[in-house]
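Student: return atomic coordinates for the entry below.
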Amino acid sequence: MSVPTVTTATPVCAYEVLLPERGVAALLGDRQIALFRTYDGTVYALGNQDPFSGANVLSRGIVGSRGDVPTVASPMFKQVFDLRTGACLDDPDVRVPAYPVQIVDGQVLVSLGDD
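Tutor: Predicted coordinates for the structure are as follows:
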């Protein structure tokens, strides 16, 4: 019988401080993440490092969509990433980490998955 893995979620900020269609950076331990709130109110968390430039800038990217896919375009070279999965829509071999997000009592909690 296997025991399910319990992942601890870390409080990052209040939901209300996240502006729609904008990103913010946060440091969780030694990991930079980028949080995005879309117009429909959904919050996503990705790794903040742009894999093409190596710069921690995805939180400053342009939030939008391709069809029904919520996206962020890197401010460096403009590659577009799926906010749900971290997959690069311009290069299918590249992705950034995507982290589960919960909103509990008005607080944004992110699970890094290494517990």
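Student: only C-alpha atoms from now on, for both contacts and neighbour counts.
Tutor: Will do.
Student: residues contacting the spatially closest residue to Val94 that is not a sequence neighbour?
Tutor: The shortest distance from Val94 to any non-neighbouring residue, by CA to CA, 6 or more residues apart in numbering, is to Cys88 (5.6 Å). Contact partners of Cys88, counting by CA atoms under 8 Å, 6 or more residues apart in numbering, are 79-82, 94-96.
Student: next, the second sequence, to be compared with the first:
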Amino acid sequence: MNNDRLPRAWTPICTLDDIVPNTGVCALVNGEQVAVFHVNRHEEDAEDTAVYAIENFDPGSQAAVLSRGLIGSLGERIVVASPIYKHHFDLRTGECLESPEYSVSAFATRVEDGQVWVAV
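Tutor: Have a look, this model is predicted:
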């Protein structure tokens, strides 16, 4: 079954201001740890931000640590580097660039009235 056609259950996480730009937080959504990132896409424009969400569990290290990783970019990809083995995960897709077999799920996000929402 195509998951894109299933209705999404949106869950409020926190306010956007609760997440320091270019960092992540961990949220428990339906019993699953989700890493939520507030990314400032251009240093000169604090209003140009995006929010991404992926699984918090790093399959390479077998630890729930991705929300604590460093955000950066590799080419056109916005990534988080796992704090343990430094594998890079694409924040849009969850793909692990070094080891695709370690890829994680990515989740839809939205910001409404300053509130961050995640669909898991």
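Student: so after superposing, what's the score?
Tutor: For this chain pair, the superposition-based TM-score is 0.90 by TM-score structural alignment, normalised by the length of the first structure; 109 aligned residues with a CA RMSD of 1.0 Å.
Student: mark which of the contacts of Cys88 of the first structure are buried, thanks.
Tutor: 79-82, 95-96 (16 or more other CA atoms under 10 Å).
Student: which of these fall within strands?
Tutor: 80-82 (DSSP state E).
Student: mind putting these in CSV, distance to Asp50 of the first structure included?
Tutor: Shown next, in CSV, are these (distance: CA to CA, whole Å):
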residue, distance to Asp50 of the first structure
Val80, 10
Phe81, 10
Asp82, 13
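Student: okay, strands next: where are they in the first structure?
Tutor: Under DSSP E, the first structure gives strands at 9-14, 22-28, 31-37, 43-47, 62-66, 69-73, 80-82, 98-99, 101-104, 107-111.
Student: can you redo those strands as JSON lines with distance to Ala55 of the first structure?
Tutor: As requested, those are exported to JSON lines (distance: least, CA to CA, whole Å):
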{"stretch": "strand 9-14", "distance to Ala55 of the first structure": "22"}
{"stretch": "strand 22-28", "distance to Ala55 of the first structure": "13"}
{"stretch": "strand 31-37", "distance to Ala55 of the first structure": "11"}
{"stretch": "strand 43-47", "distance to Ala55 of the first structure": "11"}
{"stretch": "strand 62-66", "distance to Ala55 of the first structure": "16"}
{"stretch": "strand 69-73", "distance to Ala55 of the first structure": "14"}
{"stretch": "strand 80-82", "distance to Ala55 of the first structure": "15"}
{"stretch": "strand 98-99", "distance to Ala55 of the first structure": "17"}
{"stretch": "strand 101-104", "distance to Ala55 of the first structure": "23"}
{"stretch": "strand 107-111", "distance to Ala55 of the first structure": "22"}
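Student: sweet, I'm off.
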